[in-house]
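Asker: okay, sequence plus prediction incoming.
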Amino acid sequence: MLGFRLPFRLGSLPGRAERPWNRWFGDRGEREAARSLRRQGMTILSRNYRTAQGEIDLIARDRETLVFVEVKTRRQGEPAEAVTLAKQRRVTLAALHFLKRHGLLDAPRPVCCRFDIVAIVWPEGWGRPQIEHLPDAFEAVGPPGQFFR
């Protein structure tokens, strides 16, 4: 026992709601993934695009291609293996929502899209993360023709 009370909880900042550690860790991975993609020449258009169907961690532009990016951050192992078929389906539905919302399904020229994964292994302590970018990691999951008028 310290013998006195701190005006805030350890591990949190005054005036901020506490965030679960895994959410903080995931956000840290998403920031690192965005930085890595920018270094590769991509433009980040959106972070944490949320819909009722699912969430897309990052939406980027790689030249003329719209890229929907799922980021997985782990301490060890193979983060990309956590992108299950169910997760791919949710990302696909969120991407479809994004395309419809921005009128890109009705665009005069078809919009080229792809689904990437950025897998990050961040070791304990202050080690540098290992970042693996997997372009075109999976195809849209769902009924055929869902991305067409």
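Answerer: Perfect, thanks for sending it. Numbers count the residues shown, from 1 in each chain.

Asker: for the rest of this, base every contact and every neighbour count on C-alpha atoms.
Answerer: Fine.

Asker: now Q76: how far from I117?
Answerer: 16 Å (Cα to Cα, to the nearest Å).

Asker: pasting the second one now:
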Amino acid sequence: MNSKVGNKNNKRAAGSIGEAAAVQFLKENNYEILETNFRYRRLGEIDIISREKDYICFVEVKARSSLGYGYPREAVNIRKQENIRRLAQIYLCKNRINDLKVRFDVVEVYMEKKGDDIEVKEISLIKNAF
């Protein structure tokens, strides 16, 4: 998947591009997007909450332009996983969801900077990442 977005050269913008690419990727793979950037007080954020068949999926998106700091999935450490699980429980309770299986996925977005543009080169989905 290649897409270009102009004049986006800071880390936050790259993260937003990665999340937008992940949402599009999930939609193309028959996921229903329920919510993006779910926050509860100061506990943190879940990037994407989606549904695939009888699963509710809590998705963490990690974008990288190089593997200098490791694979994107490696950035979802134990502390981050625990935080996502805690937020997922809150989301399920607030929305009274108890009839779906729960899954935690990671979407890796590989990007390349070309001048002032950032190009999405590859996206991979890791189901049941943790």
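Answerer: Right, received. Where do you want to start? From a predicted model like this one, the values you see are computed outputs, not experimental measurements.

Asker: TM-score of the superposition?
Answerer: The TM-score (TM-score structural alignment, normalised by the length of structure 2) is 0.83; 117 aligned residues with a Cα RMSD of 1.8 Å.

Asker: Q76 and I117 of structure 1: which is more packed in?
Answerer: Higher neighbour count among Q76 of structure 1 and I117: I117, with 24 against 11, using other Cα atoms under 10 Å.

Asker: corresponding residue for the more buried one in structure 2?
Answerer: Taking TM-score structural alignment, I117 of structure 1 has V106 as its aligned residue in structure 2.

Asker: buried stuff in the lengthiest helix in structure 1?
Answerer: Looking across structure 1 with DSSP state H, the single longest helix is helix 21-39. Burial within helix 21-39 of structure 1, assessed by neighbour count using 16 or more other Cα atoms under 10 Å, is assigned to G26, D27, G29, E30, E32, A33, A34, S36, L37.

Asker: tell me the contacts of the equivalent of the last one over in structure 2?
Answerer: The criterion is TM-score structural alignment: under it, L37 of structure 1 has L26 as its aligned partner in structure 2. Applying Cα atoms under 8 Å, 6 or more residues apart in numbering, one finds that L26 of structure 2 lies in contact with E32, I33.

Asker: go again using 6 Å as the cut-off
Answerer: Contacts of L26 of structure 2 were listed using Cα atoms under 6 Å, 6 or more residues apart in numbering, and none were found.

Asker: go on, T73 of structure 1?
Answerer: T73 of structure 1 makes contact with G29, I120, V121 under the criterion Cα under 6 Å, 6+ apart.

Asker: how does it look with 8 Å?
Answerer: Contacts of T73 of structure 1 by Cα under 8 Å, 6+ apart are F25, G26, G29, P79, A119, I120, V121, W122.
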